[in-house]
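In: Based on what follows, work out the 3D shape:
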Amino acid sequence: MKIDDQDKVYDDINITPMLDVAYVLLLIFIIMTTATVQGITVNLPKASNTPAMSKPKTKAISITPDGSIYLDTYPVSLQELETRLAQYKAATPDLPVVVKADASVQYQKVIDVLDIVTRLQISQLGLVTQKLVK
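Out: Model (predicted):
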């Protein structure tokens, strides 16, 4: 009796090639991860629990349409602005300052504020503008 191979039904899947691929991928993963860890072993010093030095906080000077001046969110006069900026400058010599003035404010107010910033020798100064939309 001759059995016809064409009529035979295969009801199982050969997973050997799939396992071969999985083993090769696992081997490559193991080699790559251990290769990046190699190096000279050193005994690292311990850091203290104190927080790292952070960048100084930027101070924002805002000038409203009616000419009022704000340092961050607090209203100040020109004299108070100079006093407070001098205190901040003494604490952090590289104090960054940004000036935000309304488009309709008097030009002299902006010049007065910039004069104070220049007098205090604050070199990190930014002027906030609005992006032009076309």
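
In: going forward, measure contacts between C-alpha atoms and count neighbours the same way
Out: Will do.

In: measure stretch 43-56 end to end?
Out: 33 Å (Cα to Cα, to the nearest Å).

In: Which residues does it contact?
Out: Residues outside stretch 43-56 that contact it (Cα atoms under 8 Å, 6 or more residues apart in numbering) are 92, 94-96.

In: Could you also give me the structure for this second sequence? I'd like to compare it with the first:
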Amino acid sequence: MALGGPNGDAGGDDEVGGGIFADINITPLTDIFLVLLIIFMVTTTAIAEAGQEKGGFKVNLPKGGKGEVSAVPQDLAVAILADGRAVIGGKVLDDEALRRAFGEVRGRNADTVVLVQADEGVPHGRVVQVMELARGEGLARLAIATRAGGGGR
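Out: Coordinates of the predicted model:
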């Protein structure tokens, strides 16, 4: 569409002169933007993957005062064998030694979780007895370990 001819008239279609055109071709501009987008996507992915292996960018962090570090509760695993014996840390313990072990753990951290790992053949009463020993020594966080995917028989 011609906006004006050489002598200022709007002219018709039969005019072949050098008029001013208002159309802009944005295809090359779109191509450039798409190429830049792909470049940014590739570089940010490379930076993110490098960050997982090497810790990302090196930043000098400001020094601060020491924060209050709270004790993280630890698990104490108690295995109960099929014959009813209790095992902690690979040592077979009788009830009195088990009570002392619970007392020592309570002295270090009262929030310790006692994880009871009982064999399937252990009577329920024995599991409860070990849990009551732990509870009697002040360890109130008790858990029973199970095998994943068990839906019963």
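
In: Now, of the contacts of stretch 43-56 of structure 1, which are buried?
Out: 94-96 (16 or more other Cα atoms under 10 Å).

In: Alignment lookup: Val122 of structure 2 to structure 1.
Out: When structure 1 is aligned by TM-score structural alignment, Val122 of structure 2 is paired with Val105.

In: State the distance from that match to Val76 of structure 1.
Out: Val105 of structure 1 sits at a distance of 16 Å from Val76 of structure 1 (criterion: Cα to Cα).

In: Burial check on the match of Val122 of structure 2, number of neighbours?
Out: For Val105 of structure 1, the count of nearby residues is 15 (other Cα atoms under 10 Å).

In: does it sit in a helix, a strand or a coil?
Out: coil (DSSP: H, G, I helix; E, B strand; the rest coil).

In: Ile69 is in contact with that one, correct?
Out: No: using Cα atoms under 8 Å, Val105 of structure 1 makes no contact with Ile69, being 10.8 Å away.

In: Need the residues touching each of the two.
Out: Common neighbours of Val105 of structure 1 and Ile69, using Cα under 8 Å, 6+ apart, are Ile63.

In: and the residue most central in space within structure 2, what is it in contact with?
Out: The centre of structure 2 sits closest to Gln52, judged by Cα atoms, centre = their mean, with a distance of 13.1 Å. Not one residue lies near Gln52 of structure 2 by Cα under 8 Å, 6+ apart.

In: give me the element it is part of.
Out: Using DSSP states H and E, Gln52 of structure 2 sits within helix 27-54.
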